[in-house]
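Asker: Give me coordinates for this.
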Amino acid sequence: MQVIRDNFGASQYDAYVDGAVAGSLHYRIEGDQMWLLHTAVGQDFRGTGLDDRLIRNALADAHRRRLSVLPFCHEVRKRIFAHPVYLQLVPAGDRDRFRESFEEVLKAEAEMEAKRNARKAATLVRVREAAAA
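Answerer: From the prediction side, this is the model:
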C-alpha cells in the first residue's frame, strides 16, 4: 500500500510503500511560496508513478494552503506545464522563466532519446551483419 505524508520537520513529502520510505519530494516554504526542490524515488519504484503521486500531493497541498509554487525540480515543472490546471499555482511573473527551463529539459530529453535510439539502431545493424557473415 502507498501512503504519502508531509514530513514537515524535514521539509519533504515522503512516499511510503508497505511502511518503508520509497521516495521523497523536498520543499522549502518562503513566506507565501512553496519551493519544490527535488524529487527522489528509490530504484525499485521508478516508473511506477510514485513520483507523480508525490508531485500531485504537493501541488494539492500548496493549493489547499493557498501557497504559490516555484517548481525548481524539473519533474515538477514537467507535471505543471503538461497539466495546465496546475499553472495557476505558479506566480504569473515567474511562469516564463520556468517554462523556458521546462522547454530546455524537454529538448535535452528528446536529444538523449534520439541518441539512445541511434545506438540501438547501430547495434541492430551490427548484429544483423554479424549474423549474415
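Asker: Please make it C-alpha for all contacts and neighbour counts, starting now.
Answerer: Noted.
Asker: Give me the helices and strands touching the helix ranked longest in the chain, please.
Answerer: Ranked by residue count and defined by DSSP state H, the top helix of the chain is helix 92-132. Under the contact definition 3 or more C-alpha pairs under 8 Å, 6 or more residues apart in numbering; DSSP states H and E, helix 92-132 sits against helix 74-82.
Asker: compare with the first, here's sequence two:
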Amino acid sequence: MQVIRDNYGASRFDAYVDGEVAASLQYKIQDGEMWLLEIKEDRWHRGLGLGEPLVRRALAEAHRRRLRVLPFCSEARQQVFGHPVFLQLVPQEQRSRFHKSWALEGKSRAARRRRRVPAAAVRASAGSKAGSR
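Answerer: So this is what the prediction gives:
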C-alpha cells in the first residue's frame, strides 16, 4: 500500500510503500510559488510509478494553498501539460518557458523509443510490407 505525505520540514513529498520512503518529490516554496524540483526514487522501488501520484499530490496542495507552480521536474511538466486543469497553476508568463522544455523532452522520448527498435526488425517489417503488395 502506498501513502503520500508532505514532509514539510524537509520540503518534499514522500511516497511510502510498506512503511518505507520509496520516492520523494523535492520542492521549494518562495514568493507564493511552489517550485517542483526533482523526484528521487529508492532503487528498490523504481518502476512502481510513484512519480505521478507524488506530483498530483503536490499540485493539489499548491492549489489548496493558492500557490503558483513552477514545474522544473520533468515528471511535473508532463503532468501539468498533459492535464489542462493543472496548467492553471502555472503563471501565464511562465507557461511557454516550461512548455518548450516539455515539448523537447517529448521529442527526446520519441527518439529513444525509435532507437530501441533493432534496425533488422525495421528492415524485415519493411520487406514484408513490400512483399504483400
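Asker: TM-score for this pair?
Answerer: Once superposed, the chains reach a TM-score of 0.86 (TM-score structural alignment, normalised by the length of structure 1), with 124 aligned residues with a C-alpha RMSD of 1.9 Å.
Asker: Now for the residue nearest the centre of structure 1: which residues touch it?
Answerer: Residue closest to the mean C-alpha point of structure 1, counted by C-alpha atoms, centre = their mean, is residue 75 at 1.9 Å. Going by C-alpha atoms under 8 Å, 6 or more residues apart in numbering, residue 75 of structure 1 touches residue 39.
Asker: ok, 10 Å please
Answerer: 36, 37, 38, 39, 40, 51, 52, 55, 102, 105 (C-alpha atoms under 10 Å, 6 or more residues apart in numbering).
Asker: go on, residue 88 of structure 1?
Answerer: 63, 68, 69, 80, 95.
Asker: From those residues, list the buried ones, please.
Answerer: Listed as buried from the contacts of residue 88 of structure 1 are 68, 69, 80, 95; burial here means 16 or more other C-alpha atoms under 10 Å.
Asker: Pick out the most distant pair among those.
Answerer: 68 and 80 (12.5 Å; C-alpha to C-alpha).
Asker: before we move on, back to that, what residue of structure 2 matches up with the residue nearest to the centre of structure 1?
Answerer: Under the alignment (TM-score structural alignment), residue 75 of structure 1 maps onto residue 75 of structure 2.
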